[in-house]
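K.L.:
after the sequence you'll find the predicted model.
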Amino acid sequence: NQLHGCLSIMKFIIFFIHVPFVYSEFHTYITSYTGINGHTIPEFSAVTTLDGRQIDYYDSEIKKLIPRQDWMKEFASTDIYMWKEDTEIRVRVQQIYKNNIHVLIQRFNQSHGVHTYQRMYGCGWDDETGASEGFDQHGYDGEDYVALDVKQLRYITPVQQGVITMNKWNNDTAQLEFLKQYYQHECVNWLKHFLPLRKVDLERRGSLSFRNLLRSKKLLPNEDGTFQKTSTIIIGPDEWEKNQFVCVVEHKGRTFRKILTEDEIKSNNSKFNSFVNFFIIFIPVHNSECKMCIWECNSFQLCIIFILT
């Protein structure tokens, strides 16, 4: 389902690059937090992407927000105060996520071990129709925990352990109003603000992220304890004959690239279009009453922290 697919994106972000410029009419601006207990390093990481491409990164080891694109470096240098504030947001989230994982371990009646708590939030905007949408999802150990239905402005949960959290947040009108304003206005405004900055940088380099993931299957377990995920992109013959495609996978601050050959792009699915399937295997890292923390800020990130107590 949609929520499961979105939560899967927390673990891997896949996008494609090719030359020359390709027009993209639907844009996304997404931030994801991942907290991990145990002796894993780093125990917390945060990533923000624009149209599937990482624009900043933070983790509990480096303890500072790092711009990942040249244009983002320029943006960070023009407003040092805001960049510092966004770093502080992640520091606060890092501390709170340690507590959240401890609470969820008790709520799910689990023994100590490696567990993950994740949140992914952001918005999408169609620059042709002007339509926009927001999303905000919390996950635990790779499964849906609580999610915000932005249109209905109500939280939902697929698990019994999330009912207390859901009810608590649904009764917090101040929090809901804050999120409503963010997803209807602020998130999209920042997305629109960043697009021209990225465009200038792309025109300088002569390439663009080609984000056309049409099919993305859910995570499936393997017998050896790893997981797999398959994503499919449709590429027209005029595109693969004239351009070089590179599959790029970003995971926990590391980037993996693979240049796709013509044989890999071609398939027998259609005589008009080619389907490229990417089979990815990765190792898993393995409510409670909730409070909310909001402080006054002018950040380009969502100034809100969810605390499980």
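P.N.:
Sure, I can see it.

K.L.:
all contacts plus neighbour counts: C-alpha atoms, from now on.
P.N.:
OK.

K.L.:
quick one: the strands in the stretch 51-200 of the chain?
P.N.:
For the stretch 51-200 of the chain, applying DSSP state E, counting those that start in this stretch gives strands covering 53-59, 66-67, 116-126, 132-140, 143-149, 154-156.

K.L.:
and Val19, which of those is closest to it?
P.N.:
Among the strands of the stretch 51-200 of the chain, the nearest to Val19 by Cα to Cα is strand 53-59 (15.9 Å).

K.L.:
and the contacts of the closest one?
P.N.:
For strand 53-59, contacts defined as Cα atoms under 8 Å, 6 or more residues apart in numbering pick out 13, 15, 42-49, 64-69, 72, 87, 90, 209, 250, 253.

K.L.:
which among these end up buried?
P.N.:
Neighbour counting with 16 or more other Cα atoms under 10 Å marks 13, 15, 42-49, 64-68, 72, 87, 90, 209, 250 as buried within those.

K.L.:
which of the residues you listed fall in helices?
P.N.:
Members of these lying in helices (criterion: DSSP state H): Met72, Thr87, Arg90.

K.L.:
start and end of stretch 170-190, how far apart?
P.N.:
End-to-end distance for stretch 170-190, by Cα to Cα, to the nearest Å: 26 Å.

K.L.:
put this next to the first one:
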Amino acid sequence: MYSFFLLLLFCHVSSTVKHSLKYYITACSGLQDLSEFIVVGKVDDVEVIHCDSTNKIFEPKQDWGGQLYENDGGLFEESRQHCFVTQPYFFKAAINSLKQTNQSEAVHVLQGVLGCELDETTARLSGFVVFGYNGEDFLAFNVMTMMWIALKPQAAVAKQRWDEETARIQYTERLIKQICPKWLKLYVEYGKSSLMRTDPPSVFLLQKTPSSAVSCHATGFYPDRALMFWSKDGEEIHEGVEHGEILPNHDGTFQMSVDLNVSSAEDWRRYHCVFQFEGAEDRIITELDKRRIRTNWMEPDNSLPVITTVVVVVVALVVMATAGGYMVHRKRKRNAEDSTELPEATNLTAETNTAH
């Protein structure tokens, strides 16, 4: 029997709440169509700020982010200064350093991800800084040793130079230990009603054809810290299961799927799709039921050959009837013509006999 259990998703008593602030930075040289310095800031993977130093753009992407800046004009100016002046200065200096290392390249693109994470349960803060150069991993910052780590052999020279730049070391340390935690706490405070919300998903069973896998699809959930799996008799299974990625929806929510190969499934009632937010005890459980599967596949219509045969026979009869009618009409017309010409021939014969 089909069962769909919607358990209480809003009781997160034992959950661990974590928040993160990440800055995605792109600095480049040699590309005319791309700004020299761009920053996108995200809190819990939700975009909150966009900065373009070349075009002098600095704008909040969330209403509560704009409210934060409206309530404190000093914070707004501090952020603009940091985005338009301080960070571009250090990143341009970094690119100039890389140009000396790799003079054969005409285009130089330096990408960085720097940020911090806060565990509200333990109040523990952690930071990270990673750089990529021309599309490849390049350098990472070791917070414990306050030194750079070369992520590939070609980065060894740059690591040595950056380790010797005291100002860069101090600035990076201040970013991940002071600036980032400060802004993360402010963003969480102002955006708590949005960031801390929990939206349960709508769950569907989908299948392309009877021989293909059954996909358990969850959509419309928030946050993206969730997991989904197939179980048999209450135990998670891995054989014949394929997990999809968590993908964003246009409205800020997320979607994900997990497929089950049902070709070897015995009793379908023993299988269930399970959705659960990370750290939560409650789950949404959907039983595998053939009657609830959505599909575009249709059963072949076996009556089609019979219908086709009937249509062909009917058409043939119509053609034959039409042809027969036409022949009868021609015959009647010819007889009528012959009967009309016969008296004239008789009269001609009579006239000939009289003459003689």
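P.N.:
All right, it came through fine. All values reported here derive from a predicted model rather than from experimental measurement.

K.L.:
picking up where we left off before, turn the ones in helices among the buried ones among the contacts of strand 53-59 of structure 1 into TSV, including distance to Thr31 of structure 1.
P.N.:
Listed next are those as TSV, based on distance: Cα to Cα, whole Å:
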residue	distance to Thr31 of structure 1
Met72	15
Thr87	13
Arg90	11
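
K.L.:
helices along structure 1, start to end?
P.N.:
According to DSSP H, structure 1 carries its helices in the segments 2-9, 70-78, 80-107, 163-170, 173-181, 187-205, 237-242, 262-265.

K.L.:
export the ones you listed to a markdown table and tack on distance to Met120 of structure 1?
P.N.:
What follows is the helices of structure 1, written out as a markdown table (distance: least, Cα to Cα, whole Å):
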| stretch | distance to Met120 of structure 1 |
| --- | --- |
| helix 2-9 | 7 |
| helix 70-78 | 21 |
| helix 80-107 | 13 |
| helix 163-170 | 17 |
| helix 173-181 | 14 |
| helix 187-205 | 13 |
| helix 237-242 | 32 |
| helix 262-265 | 31 |
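
K.L.:
to Gln228 of structure 1, which of those lies closest?
P.N.:
Comparing the helices of structure 1 by Cα to Cα, helix 2-9 comes nearest, at 10.6 Å.

K.L.:
tell me what the closest one is packed against?
P.N.:
Helices and strands touching helix 2-9 of structure 1, by 3 or more Cα pairs under 8 Å, 6 or more residues apart in numbering; DSSP states H and E, are strand 132-140, strand 143-149.

K.L.:
minimum distance to Gln160 of structure 1: which of the ones you listed has it?
P.N.:
Among the helices and strands packed on helix 2-9 of structure 1, the nearest to Gln160 of structure 1 by Cα to Cα is strand 143-149 (9.2 Å).

K.L.:
mind listing what's buried in that closest one?
P.N.:
For strand 143-149 of structure 1, by 16+ other Cα under 10 Å, it's Glu143, Asp144, Tyr145, Val146, Ala147, Leu148.

K.L.:
how about the second one, what does it touch?
P.N.:
If you count contacts by Cα under 8 Å, 6+ apart, Asp144 of structure 1 has them with Leu3, His4, Leu7, Gln137, His138, Thr157, Pro158, Val159.

K.L.:
could you do the fifth one as well?
P.N.:
Ala147 of structure 1 makes contact with Leu3, Phe135, Asp136, Gln137, His138, Tyr155, Ile156, Thr157, according to Cα under 8 Å, 6+ apart.

K.L.:
out of these, which are buried?
P.N.:
So, by 16+ other Cα under 10 Å, the buried ones in those are Leu3, Phe135, Asp136, Gln137, His138, Tyr155, Ile156, Thr157.

K.L.:
which one in structure 2 is aligned with the last one?
P.N.:
In structure 2, the residue matched to Thr157 of structure 1 (TM-score structural alignment) is Ala150.

K.L.:
cool, and the fourth one?
P.N.:
Gln137 of structure 1 maps onto Val130 of structure 2 when the alignment is built from TM-score structural alignment.
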